[in-house]
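Colleague: Predicted model and sequence follow; I will ask about them next.
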Amino acid sequence: MVERETNRSLHVGGLILAAGLSTRMGQSKPLTKFLNKNLIDQTIKTMYDAGIGNIKVVTGYEQERVESYLQTNYSADCIYTIWNPNYENGSILTSIKTGLPELKDFDYVFIQLVDLPCILPETYLKLWETMLASGKKAVIPTVDERRGHPVLIDMSLLPEILSYENAAGGGGLRGFWKQLGDEFLEVPVTDRGCIMDTDTKDQLREAERYLNQYRKADSISHKIDEE
């Protein structure tokens, strides 16, 4: 698990939002094939690779299929599902409010959408290091000044998030981040996976090509370093 060495371990959890209706994709996004597995598998793998071992998944659309898949393929000690009964309203804020209380014992939580499979573990680590160094309450990556995912929050914000009602911009916490003022920090990164949505099948194929190319280049780089 991602930690820093102090007299008290700082525990970090992960929240994956996988409740959406998947209207543009036309099928359950978490169970949509991606490379040799599914989108949900890739998102979980990235969190694991970043050292996050306790992950909650908020389900909604096709809840039974998604939860059955996760229960079959993952240990309940590491992956726990929570159903969002209000998933049909289309706001991720309802999923965040449903899932975050299940992580109340953690000091920090990464919030991640299930349909951004190309984010690199290194980005999680950079956000974590920035959070500790800056002392901010929330940090978010940006690519070419465009905000992406994941978001890392200090769980001292939980009461404020649960009481927040203004889904500004029609989709969640934009207004809340603005409300935080100087306690919110944008972190420029070069990881284009942070903004690479997979809302359609064409975008999905593009994301597969991108990640394959990255892995190939990374493998070559490591081989050169070893020579």
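Modeller: Received, thanks. Numbers count the residues shown, from 1 in each chain.
Colleague: from here on, contacts and neighbour counts on C-alpha atoms
Modeller: Will do.
Colleague: Could you find the closest non-adjacent residue to residue 87?
Modeller: residue 60 (5.4 Å; C-alpha to C-alpha, 6 or more residues apart in numbering).
Colleague: Below is structure B, check it against A:
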Amino acid sequence: MPPLTPPLIPSAAALVLAAGNSSRLGQPKQLLVYQGETLLHRAVRTALAAGYAPVVVVTGALDAELRHAVAGLPCQAVHNPDWAAGMGASIRAGLAALGPAATAVLVMSSDQPLITAGQLAELARHQQATGAPAVAAAYADAFGIPALFTASALADLHNIRPEQGAKPLLARYGPALALVPLPDAAFDVDTPAAYQALLDR
């Protein structure tokens, strides 16, 4: 599938975090089906369509099932055996799989199915326009992932604590952090009610 909008940052990779056990949902949210595809397949396809490459899927509580869900897509899956330690552990596992080639890394989740390829590409365009070390989605009076970390921020991302999420790291940049309004990022599928709301759309 050719990218819709090639990213303006060379070697901009993507990490799709899919390591959790979906305890609040009661079933693997990565494998829930929306519009004919699993949420994980949709997230990977969206990152690819936005022009990010390579795309690395970080698995955890499930591995074989998630690899099967993205079979046929040009992505790499890496298993994080320490997934229960927190998001930071999965980010570090994904970065280790990427190696030193990536000069910018998009961190995104597999449970934000309303995010579009155009919105992910806008993060890269906004970074080019502002020169910010990191660009995050702004939504519901908050900010967070999907977020793009550039070369100057990758050292911080590599040193993230296992139990730490991306948001505290982004907050450290203060006014240097660039924000792109992405109200669709506020919707994630964490509960049966949220999944039903998604289907009702």
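Modeller: Nice, thanks for sending it over. Just so you know, these numbers come straight off a predicted model, no measurement behind them.
Colleague: At the geometric centre of structure 1, which residue sits there?
Modeller: residue 112 (1.5 Å; C-alpha atoms, centre = their mean).
Colleague: Just give me the match in structure 2 for that residue.
Modeller: Residue correspondence, TM-score structural alignment: residue 112 of structure 1 in this structure matches residue 108 in structure 2.
Colleague: how far apart are the helix or strand hosting that match and its match in structure 1?
Modeller: Following DSSP states H and E, one finds residue 108 of structure 2 within strand 104-109. Strand 104-109 of structure 2, aligned to structure 1 and superposed, deviates on average by 1.0 Å (mean C-alpha distance after the TM-score superposition for structure 1).
Colleague: Need the residues that contact that strand.
Modeller: 9-18, 43, 52, 91, 145-151, 154 (C-alpha atoms under 8 Å, 6 or more residues apart in numbering).
Colleague: In helices only, show me these.
Modeller: 43, 91, 151, 154 (DSSP state H).
Colleague: Grab the longest helix from structure 1 for me.
Modeller: helix 201-226.
Colleague: ok, the residue nearest to residue 83 of structure 1 when sequence neighbours are not counted to residue 99 of structure 1 distance?
Modeller: Closest residue to residue 83 of structure 1 apart from its sequence neighbours, by C-alpha to C-alpha, 6+ apart: residue 59 at 4.8 Å. For residue 59 of structure 1, the distance to residue 99 of structure 1 equals 9 Å [C-alpha to C-alpha, to the nearest Å].
Colleague: Which residues are in contact with each of those two?
Modeller: Overlap of the contact sets of residue 59 of structure 1 and residue 99 (by C-alpha under 8 Å, 6+ apart) consists of residue 82.
Colleague: corresponding residue for residue 101 of structure 1 in structure 2?
Modeller: Match for residue 101 of structure 1 (TM-score structural alignment): residue 96.
Colleague: a helix runs through that match, doesn't it?
Modeller: Yes: under DSSP: H, G, I helix; E, B strand; the rest coil, residue 96 of structure 2 falls within a helix.
Colleague: Just give the number of residues close to it.
Modeller: 12 (other C-alpha atoms under 10 Å).
Colleague: how near is it to residue 87 of structure 2?
Modeller: 14 Å.
Colleague: do residue 62 of structure 2 as well
Modeller: Taking C-alpha to C-alpha, one finds residue 62 of structure 2 at 15 Å from residue 87 of structure 2.
Colleague: ok, and the closest non-adjacent residue to the match of residue 112 of structure 1?
Modeller: residue 146 (4.4 Å).
Colleague: who's in contact with the match of residue 101 of structure 1?
Modeller: Contacts of residue 96 of structure 2 by C-alpha under 8 Å, 6+ apart: none found.
Colleague: on that earlier part again, looking at residue 62 and residue 87 of structure 2, which is more packed in?
Modeller: Between residue 62 of structure 2 and residue 87, counting by other C-alpha under 10 Å, residue 87 is the more crowded of the two (22 against 19).
Colleague: Much appreciated, bye for now.
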